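**Q** Sharing a model that was predicted from the sequence below.
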Amino acid sequence: MEFGSIVTFLEDKTILVTGATGFLAKIFVEKVLRVQPKVKKLYLLLRAWDAHAAVLRFQNEVTGKELFRVLKEMWGENFSSFILEKVVVVPGDISSEGLGIEDSDLRYEIWD
């Protein structure tokens, strides 16, 4: 599969990323957001006690890294709104039943 067809494939797709603070996941998230800004939504599962802790962890360990510099330059002052539109930070734990997602509405949204 060629790179261009992968980019086309990702358009309007919804993707669940587990281990979002890990090395490969950060690279994947940055690459998808940079080359296919028309991705519908990225749900990022982060181990955290609650939504607030998950968002802080996302900001510190993912978008706060140098890896996102180019994306920040591309979007400028609109970077935060772009991230809010495309990324949903999900507090949970891959080793727990139902991925440890406590919010039943969010769990249904992801499953849908």
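**A** Everything's here; your move.

**Q** going forward, measure contacts between C-alpha atoms and count neighbours the same way
**A** Noted.

**Q** so when I look at residue 77, I'm seeing a strand, right?
**A** No: the assignment for residue 77, made by DSSP: H, G, I helix; E, B strand; the rest coil, is helix rather than a strand.

**Q** Counting by contacts, list what the host helix or strand of residue 5 packs against.
**A** Residue 5 is part of helix 3-10 when elements are defined by DSSP states H and E. Applying 3 or more CA pairs under 8 Å, 6 or more residues apart in numbering; DSSP states H and E, one finds that helix 3-10 contacts no other helix or strand.

**Q** Other residues contacting that helix?
**A** Around helix 3-10, the neighbours that count as contacts under CA atoms under 8 Å, 6 or more residues apart in numbering are 32, 35, 36, 38, 39.

**Q** Name the next helix or strand downstream of that helix, please.
**A** Toward the C-terminus, helix 3-10 is succeeded by strand 14-18 as the next helix or strand (DSSP H and E).

**Q** Could you tell me which residues within that following strand count as buried?
**A** Residues 15, 17, 18 are the ones in strand 14-18 that count as buried (16 or more other CA atoms under 10 Å).

**Q** now that strand, how far from the centre of its chain.
**A** The gap between where strand 14-18 is centred and where its chain is centred comes out at 7 Å by CA atoms, centre = their mean, to the nearest Å.

**Q** Put this next to the previous one:
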Amino acid sequence: MESSAVADCLRDKCILITGSTGYLGKLLVEKILRVQPVVKKLYLLVRAPDATSAEQRVLSEVIGKDPFNLLREKYGITGFHNFIKEKVVPLAGDIVDGYLGLHNSRVHALSEEIDVIINVAETTNFFERFVP
């Protein structure tokens, strides 16, 4: 499949991404925003106790990193911030919790809106048993 076909599949879609604060996750977020700027929304699930902390974590650990420099140059500082605010929605939660640590009402609303789920998350508990 050509990369343009993949980008076309993401046009006007709402995407839930887990693991966006990790190395591959932030590269994935940047790539989607760069090659398919008409993606509707990127919901980024991050470990955080509340919405404010989730937003801060996304801004500092994802959007604030070097891979986003091309987008900053393309849109300028103000345009970049507006673009990110329009496209990126941080979600406070955790993949190891039931319903991803989200309230039932939020899960229901997201289930009506999300078109694609991309899981690049991993657990950082190094005491877990490996099961092949």
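**A** Nice, I can see it. Because the structure is a prediction, the values reported are computed rather than measured.

**Q** OK, contacts around the residue sitting nearest the centre point of structure 2?
**A** Against the mean C-alpha coordinate of structure 2, by CA atoms, centre = their mean, the closest residue is residue 44 at 3.0 Å. The contact partners of residue 44 of structure 2, by CA under 8 Å, 6+ apart, come to 16, 17, 18, 19, 20, 58, 88, 89, 90, 91.

**Q** mind checking the SS state of the aligned partner of the last one in structure 1?
**A** Using TM-score structural alignment as the criterion, the counterpart of residue 91 of structure 2 in structure 1 is residue 90. Secondary structure for residue 90 of structure 1, judged by three-state DSSP, is strand.

**Q** For residue 90 of structure 1, grab the count of nearby residues.
**A** Residues contacting residue 90 of structure 1 under the criterion other CA atoms under 10 Å number 30.

**Q** Next, work out how far apart the residue nearest to it when sequence neighbours are not counted and residue 101 of structure 1 are.
**A** Counting by CA to CA, 6 or more residues apart in numbering, residue 90 of structure 1 lies nearest to residue 45, which is 4.7 Å off, once chain neighbours are set aside. Here the distance between residue 45 of structure 1 and residue 101 of structure 1 works out to 9 Å (CA to CA, to the nearest Å).

**Q** what's the helix or strand for the residue nearest to the centre of structure 2?
**A** Counting by DSSP H and E, the element that carries residue 44 of structure 2 is strand 41-47.

**Q** distance between that strand and the chain's centre?
**A** Relative to its chain's centre, strand 41-47 of structure 2 lies at 4 Å (CA atoms, centre = their mean).

**Q** Please identify the next secondary structure element, helix or strand, after that strand.
**A** Using DSSP H and E, the helix or strand that directly follows strand 41-47 of structure 2 along the chain is helix 51-58.

**Q** quick one, that following helix and strand 41-47 angle?
**A** Between the axis of helix 51-58 of structure 2 and that of strand 41-47 there is an angle of 100 degrees, by axes from the mean of the first three to the mean of the last three CA atoms, to 10 degrees.

**Q** what packs against helix 51-58 of structure 2?
**A** Contacting helix 51-58 of structure 2 under the criterion 3+ CA pairs under 8 Å, 6+ apart are the following elements: strand 41-47, strand 88-93.

**Q** Quick one: closest of the ones you listed to residue 106 of structure 2.
**A** Comparison of the helices and strands packed on helix 51-58 of structure 2 against residue 106 of structure 2 by CA to CA identifies strand 88-93 as nearest, at 9.8 Å.
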